[in-house]
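A.B. asks: fold the following for me, if possible:
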Amino acid sequence: MKPLWLRILPYIAALALVAGALFGTYHHGVTVTDGKWQAEWNARDTRDAQAKAVNEAVERTKEQAYQQSINKAIQNGQQLIDQATADATAARATVVGLRGAADNLANRLAASEASGNSCTAAASAAATRAAMVLADVLKRADQRAGDLAEAADQARARGVTCEQAYDGLGK
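C.D. replies: Okay, here's the model as predicted:
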């Protein structure tokens, strides 16, 4: 009689072949499933990349529109500031004549005080000093008012520019 291991050897070989066939089938199924999922993931990644590109283009267009709006507001604001500066320069040129008239009035009063008689000299001196102080106060007040007006005009122009830039972002 044959030894036992020779009698079971065909069964072991058949069992090994069946196990090999089952493992091969399982491995093929896993490979096919993985390939299917990988194809779906690749398609999803492609769609995501296309959507990202479209969204970036839309956002870039919005950003450019915002920047153009801000640039326009800045340009308009700079025109307002330039106009305010030109107005202040013109006002200073006009004020020179006013200050000259005040100086002439003070000089005339000083000259008339020197040429007047002694009876009215004391009253004339007080009036002259008051007129000279008034002329000096007028010149200083006018200078300060001009400086403040220029600063206020420029601040307003900057505020309008900022407001226009902000309004442009909300559109």
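A.B. asks: from now on I want contacts and neighbour counts done on CA atoms only, so please keep to that.
C.D. replies: Noted.
A.B. asks: what's around residue 131, how many residues?
C.D. replies: As a burial measure, residue 131 scores 19 neighbours (other C-alpha atoms under 10 Å).
A.B. asks: now for it: which residues touch it?
C.D. replies: Residue 131 sits next to 105, 106, 109 when contact means C-alpha atoms under 8 Å, 6 or more residues apart in numbering.
A.B. asks: one more, for comparison:
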Amino acid sequence: MSIWLRILPYIAALALVAGALFGAYHHGVSVTDATWQAQWAARDTRDADARAANEAVERTKEQAYQQSINKAVQDGQRIIDQATADAVTARASAVGLRGAADAIAARLAASEASGNSCTAAASKAAARYAAMLADVLKRVDQRAGDLAEVADQARARGLTCESAYGAMTK
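C.D. replies: Okay, here's the model as predicted:
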């Protein structure tokens, strides 16, 4: 037992040294972890700040794009409204043209009734042709007005689309 009494102080000293070394190692690990945690937290904060700044910039761009598109749509709607108003005006003036064609056809029909018998057949044929031509003229004019209105509106919509695309690509 005496050998154990002699070795016990060395064992205790060795345990103390091992405990001190383990404590120093553990302290170093915790300090290193704390340093890394602080660096990661700082990096995460920088990333969050950069993300917020980028989102603000992108939202500003998006709002500018949206305002440009809204302006293009408003301008396009003005053009479409003007084309519609022009079509209404053209229809109103076409009514006069159709009335003139009907008046000519009616005059020919009236002259047919008051003519002599030699020219009655020729007059009757001319009146029928005049009525038919007046009808064709009215239909052609109506269709041309419809096509012009559609073409004007399509052009206005195309210009609006081009303007909106141009606003997005600037």
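A.B. asks: one step back: and the contacts of residue 131 of structure 1 as JSON lines, adding distance to residue 22 of structure 1, neighbour count and secondary structure?
C.D. replies: Formatted as JSON lines, the contacts of residue 131 of structure 1 follow (distance: C-alpha to C-alpha, whole Å; neighbours: other C-alpha atoms under 10 Å; DSSP: H, G, I helix; E, B strand; the rest coil):
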{"residue": "105", "distance to residue 22 of structure 1": "121", "neighbour count": "16", "secondary structure": "helix"}
{"residue": "106", "distance to residue 22 of structure 1": "121", "neighbour count": "21", "secondary structure": "helix"}
{"residue": "109", "distance to residue 22 of structure 1": "126", "neighbour count": "19", "secondary structure": "helix"}
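A.B. asks: quick one: neighbours of residue 48 of structure 1, just the number.
C.D. replies: Residue 48 of structure 1: 12 neighbours (other C-alpha under 10 Å).
A.B. asks: look up how far residue 63 of structure 1 lies from it.
C.D. replies: 22 Å (C-alpha to C-alpha, to the nearest Å).
A.B. asks: relative to structure 1, what is the average displacement of the strand or helix carrying residue 39 of structure 2?
C.D. replies: Secondary structure assigned from DSSP states H and E places residue 39 of structure 2 in helix 2-114. Mean deviation of helix 2-114 of structure 2 from its aligned counterpart in structure 1 after superposition (mean C-alpha distance after the TM-score superposition for structure 1): 1.0 Å.
A.B. asks: just checking, what packs against that helix?
C.D. replies: Helices and strands touching helix 2-114 of structure 2, as assessed by 3 or more C-alpha pairs under 8 Å, 6 or more residues apart in numbering; DSSP states H and E, comprise helix 117-169.
A.B. asks: quick check: angle from the helix it packs on to helix 2-114?
C.D. replies: 160 degrees (axes from the mean of the first three to the mean of the last three C-alpha atoms, to 10 degrees).
A.B. asks: now helix 117-169 of structure 2: how far from the chain's centre is it?
C.D. replies: Relative to its chain's centre, helix 117-169 of structure 2 lies at 33 Å (C-alpha atoms, centre = their mean, to the nearest Å).
A.B. asks: how big's the offset between it and structure 1?
C.D. replies: Compared with structure 1, helix 117-169 of structure 2 is 0.5 Å away on average (mean C-alpha distance after the TM-score superposition for structure 1).
A.B. asks: what's that helix aligned against in structure 1?
C.D. replies: Using TM-score structural alignment, the residues of structure 1 aligned to helix 117-169 of structure 2 are 118-170.
A.B. asks: same thing with stretch 78-97 of structure 2?
C.D. replies: Going by TM-score structural alignment: stretch 78-97 of structure 2 matches residues 79-98.
A.B. asks: mind listing what's buried in that stretch?
C.D. replies: Buried residues in stretch 79-98 of structure 1, counted by 16 or more other C-alpha atoms under 10 Å: 80, 81, 84, 85, 88, 92, 95, 98.
A.B. asks: what does that stretch rub up against?
C.D. replies: Residues contacting stretch 79-98 of structure 1 (C-alpha under 8 Å, 6+ apart): 142, 146, 149, 150, 153, 154, 157, 158.
A.B. asks: and the first one, how many neighbours?
C.D. replies: What that stands for is residue 142 of structure 1. Neighbour number of residue 142 of structure 1 under other C-alpha under 10 Å is 16.
A.B. asks: again, but for the third one
C.D. replies: The burial count assigned to residue 149 of structure 1 is 15, neighbours taken as other C-alpha under 10 Å.
A.B. asks: how much space separates it from residue 159 of structure 1?
C.D. replies: Counting by C-alpha to C-alpha - residue 149 of structure 1 and residue 159 of structure 1 are separated by 15 Å.
A.B. asks: how about the second one?
C.D. replies: With distances defined as C-alpha to C-alpha, the gap from residue 146 of structure 1 to residue 159 of structure 1 amounts to 20 Å.
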